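Q: no letters, just coordinates:
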């Protein structure tokens, strides 16, 4: 598929998605959402991708929704249906993708852009990055899962502050709050993201998928329920060729080839 609003590359089992509307600070449009929907579906079944990086072209990560492209002629019900479609097609698949996703935030992550980054598994930020829940500035409620995701990351009281005030959070404060995992020099952002992604891509894809799924579920389940899920996941992991490869590599004092083992197991 040829993309108009995205760039996509796969190297060494790492898929890199670049939001590519730099003249509009990568603001989202229906076309971008459609292309993300198709790309995420492809990545989900691509056996050659074990980890994903999501970043932005130019000086911003994502400025949120492109207000110039808004549809003013929609009824409230039509607008709700459109929004629910975006959540189902983009937010849920990104959050639940059974491959770790790193947001490499290269500049401003505003509104929906902030929440798209939160839907990733963790964030590496340029020292020039900033984060704004800008919805209150235009009389809107945070969307793209922000009301769910932000409180999980920084706690409900701090989430309320950022949503009500719509103030800018710079990279170092974002790290202090727990929004960002690492802050790096701007010119080293993708290098750092790729180094982290490489270490993840070298791990067992089956174990990574199950670990991500269970961690995403953990805060909504009781300990009893989580332990039951864990028992099933651990049993499955013991039965994978990746586990056999890991044990064999440990005995032979070498680096395991988990991707190769997984590929052999599919034959």
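A: Received, thanks. Predicted, not measured: the structure shown is a model, and the values here were computed from it.
Q: switch to C-alpha atoms for all contacts and neighbour counts from now on
A: Fine.
Q: where do the helices sit along this structure?
A: Listed in chain order, the helices of the chain (DSSP state H) span residues 30-44, 76-86, 92-96, 112-118, 146-154, 156-165, 171-177, 189-201, 205-218, 223-238, 241-251, 258-265.
Q: and the third one, what other elements does it pack with?
A: The criterion is 3 or more C-alpha pairs under 8 Å, 6 or more residues apart in numbering; DSSP states H and E, and the helices and strands that helix 92-96 contacts are helix 30-44, helix 205-218.
Q: and the most centrally placed residue in the chain, what is it in contact with?
A: With distances taken as C-alpha atoms, centre = their mean, residue 120 lies nearest the centre of the chain, 1.9 Å away. Taking C-alpha atoms under 8 Å, 6 or more residues apart in numbering as the definition of contact, the neighbours of residue 120 are 94, 95, 100, 101, 102, 103.
Q: skipping its backbone neighbours, what lies nearest it in space?
A: Counting by C-alpha to C-alpha, 6 or more residues apart in numbering, the nearest residue to residue 120 once its immediate chain neighbours are dropped is residue 101, at 5.2 Å.
Q: next: residue 43.
A: Sequence neighbours aside, residue 49 is the residue nearest to residue 43 in space, at 6.9 Å (criterion: C-alpha to C-alpha, 6+ apart).
Q: second structure for comparison follows:
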């Protein structure tokens, strides 16, 4: 079966091949720099996912996954048709909050329980690029990967949903140091600290992601969905609450396997 292209606009392409969807950032000439238009396209890609999709792969064309926010955002004019940072800062607080919330939608849907999302990360993953990789459940990285959170050095904060997964993966102290210094995190540290599930040579990145997607599809879908929900909620539950959640999930699985719902 050949891939079906469902979206191709504003630097984002969505293709679907059976149970695997691929979201590709398609502006390698600008190292897949991000803009509000790209964020809206990413949010639209999430809305257009067919129900048959179980694994979503996120990748960037060219030498870099994403070098972060397009530098045009830092000019007084900003992007055509969009409020500039200066205009946002001078406008009503509720309008600024609503606009940032809209931008965050591009980074939120990757965590849905009905899919497992995998970022294939090579080269630069800076700022918004780092946060986009963090939005995914899993990260497979090339040996040349360079993560960095540069927002603080620009007088801003990481606001595209990246702070929670970063702290969850590497701990508060390391997350603070990474964000406050804006330094690079390279492949060895990314793998050692849990940012990367797997690090491979750049020419093996696509193959490693394909193999991981196949492994994720091997288990029954509902079992994966239930397991993801259990793990995702574990950090905010007490042990007794987690035990109860496990019992309830297992009960649903056993009833399903026994055909009790038929």
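A: Perfect, I can see it now. In this text, all values refer to a predicted model and were calculated from it rather than measured experimentally.
Q: pretty sure residue 167 of the first structure contacts residue 132?
A: Yes - in terms of C-alpha atoms under 8 Å, residue 167 of the first structure counts as a neighbour of residue 132; the distance is 6.0 Å.
Q: who's more crowded, these two?
A: Residue environment comparison for residue 167 of the first structure versus residue 132 gives the larger neighbour count to residue 132, 23 against 15, counting by other C-alpha atoms under 10 Å.
Q: what do we get in the second structure for the more buried one?
A: The criterion is TM-score structural alignment: under it, residue 132 of the first structure has residue 148 as its aligned partner in the second structure.
Q: ok, now residue 155 of the first structure?
A: Residue 155 of the first structure maps onto residue 171 of the second structure when the alignment is built from TM-score structural alignment.
Q: residue 233 of the first structure now?
A: Alignment note: residue 233 of the first structure maps to residue 249 in the second structure; criterion TM-score structural alignment.
Q: distance check, that match against residue 224 of the second structure.
A: 11 Å (C-alpha to C-alpha, to the nearest Å).
Q: got it, and residue 111 of the second structure?
A: Counting by C-alpha to C-alpha - residue 111 of the second structure and residue 224 of the second structure are separated by 13 Å.
Q: those two: which has the busier surroundings?
A: Regarding residue 111 of the second structure and residue 224, a neighbour count based on other C-alpha under 10 Å identifies residue 224 as having more, with 19 against 16.
Q: tell me the counterpart of that one in the first structure.
A: When the first structure is aligned by TM-score structural alignment, residue 224 of the second structure is paired with residue 208.
Q: you'd agree its match is up against residue 101?
A: No - applying C-alpha under 8 Å, one finds residue 208 of the first structure not in contact with residue 101, separated by 11.1 Å.
Q: relative to residue 217 of the second structure, how far out is the residue nearest to residue 261 of the second structure when sequence neighbours are not counted?
A: Setting aside the residues directly before and after it, residue 261 of the second structure is nearest to residue 255 in space (C-alpha to C-alpha, 6+ apart), at 6.8 Å. Residue 255 of the second structure sits 22 Å away from residue 217 of the second structure, taking C-alpha to C-alpha as the criterion.
Q: more neighbours, those two?
A: Neighbour totals were compared for residue 255 of the second structure and residue 217, and residue 217 leads with 15 against 12 (other C-alpha under 10 Å).
Q: and of the helices of the first structure, who's closest to residue 128 of the first structure?
A: Go through the helices of the first structure one by one with C-alpha to C-alpha and the one that ends up closest to residue 128 of the first structure is helix 171-177, at 6.8 Å.
Q: how about a markdown table for the helices and strands packed on helix 92-96 of the first structure, with distance to residue 193 of the first structure added?
A: Output for those, formatted as a markdown table (distance: least, C-alpha to C-alpha, whole Å):
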| stretch | distance to residue 193 of the first structure |
| --- | --- |
| helix 30-44 | 18 |
| helix 205-218 | 17 |
